[in-house]
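Trainee: can't give you the sequence, but here's the structure:
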């Protein structure tokens, strides 16, 4: 399991009136990280993708002071589907984990139509799958009559 990791400098304009990085800014950090991953895969492997966000969920665990120099963003794929990806991005600093952002993105072709992920693309994104996404057998309890 690999993580795509990047760092982001915090700007004063990212802060709310209480001196913490606004929650929406942390979601934008996660979105930017997904774009950076797609650009990296395009440059290194020729994977050309067009993505649209279908759903975003975020949980915020502790305030992020804007005076923190930078944050680390660690992205993993939670699920690689036929035409979508579920991405999980952690926003951390030296203070700990501040947010976890889960986003589901849909793949489009260059004309704007929904398109399946190619096997080559699937292989590249699968490198970032979380260990929790590995297939596991499920045992169902037998009912007692």
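Mentor: That came in fine, so what should we check first? Only a predicted model underlies this, so the values are computations on that prediction, with no experimental measurement involved.

Trainee: for the rest of this, base every contact and every neighbour count on C-alpha atoms.
Mentor: Fine.

Trainee: what's the neighbour count on the nearest residue to residue 57 once chain neighbours are set aside?
Mentor: With sequence-adjacent residues excluded and distances taken as C-alpha to C-alpha, 6 or more residues apart in numbering, residue 57 is closest to residue 102, at 5.2 Å. Using other C-alpha atoms under 10 Å, residue 102 is surrounded by 23 other residues.

Trainee: another structure for you, compare them:
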């Protein structure tokens, strides 16, 4: 599994009234990371795709002080569908992990119609897939068993 990692400076304007980076700014950091990732793939492989956001979920584990110089963003794919991607971006600093943002993106063609990825394109994105850590033959034990 590959990851896409980038860094972003924290600006004072990202802060809330308590001196922490606002949750919405953290979500925007993750969205910007997804865009940077797609641009990097475009430059590396010549992929020209259009993506629209279908769903965003964020979990916040600890406040991110705006006084830190920068934040580290690590993106990985959790699912590569026929016409969609589910990405997870972890936001961290030298103080630990601050948030994880999961977003589902739908693929469109240049006319704005939803379009399916080619097997080759799916393979490009699949390089970033998180390996499934659960065994496929897992059996749940009963209450008494």
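Mentor: Thanks, I have it. Just so we're clear, the structure is a prediction, and the values are computed from it rather than from any experiment.

Trainee: care to give me the TM-score?
Mentor: Once the chains are laid over each other, their TM-score by TM-score structural alignment, normalised by the length of the first structure reads 0.93; 142 aligned residues with a C-alpha RMSD of 1.6 Å.

Trainee: the residue nearest to residue 57 of the first structure and residue 79 touch, don't they?
Mentor: No - with contact defined as C-alpha atoms under 8 Å, residue 102 of the first structure does not reach residue 79; the gap is 10.8 Å.

Trainee: now for those two: what residues contact both?
Mentor: 86-87 (C-alpha atoms under 8 Å, 6 or more residues apart in numbering).

Trainee: re the thing from before, give me every residue that touches the residue nearest to residue 57 of the first structure.
Mentor: 56-58, 86-89.

Trainee: so how far does whatever helix or strand it lives in sit from its counterpart in the second structure?
Mentor: Counting by DSSP states H and E, the element that carries residue 102 of the first structure is strand 96-108. Strand 96-108 of the first structure differs from its equivalent in the second structure by a mean of 0.3 Å after superposition (mean C-alpha distance after the TM-score superposition for the first structure).

Trainee: with the second structure overlaid, report how far the following helix or strand past that strand is off on average.
Mentor: Sequence-wise, the next helix or strand downstream of strand 96-108 of the first structure (DSSP H and E) is helix 119-126. In this overlay with the second structure, the average offset of helix 119-126 of the first structure from its partner residues is 1.1 Å by mean C-alpha distance after the TM-score superposition for the first structure.

Trainee: next secondary structure after the longest helix seen in the first structure?
Mentor: In the first structure, with assignment by DSSP state H, the single longest helix is helix 23-45. Once the chain leaves helix 23-45 of the first structure, the next helix or strand it forms, by DSSP H and E, is strand 50-60.
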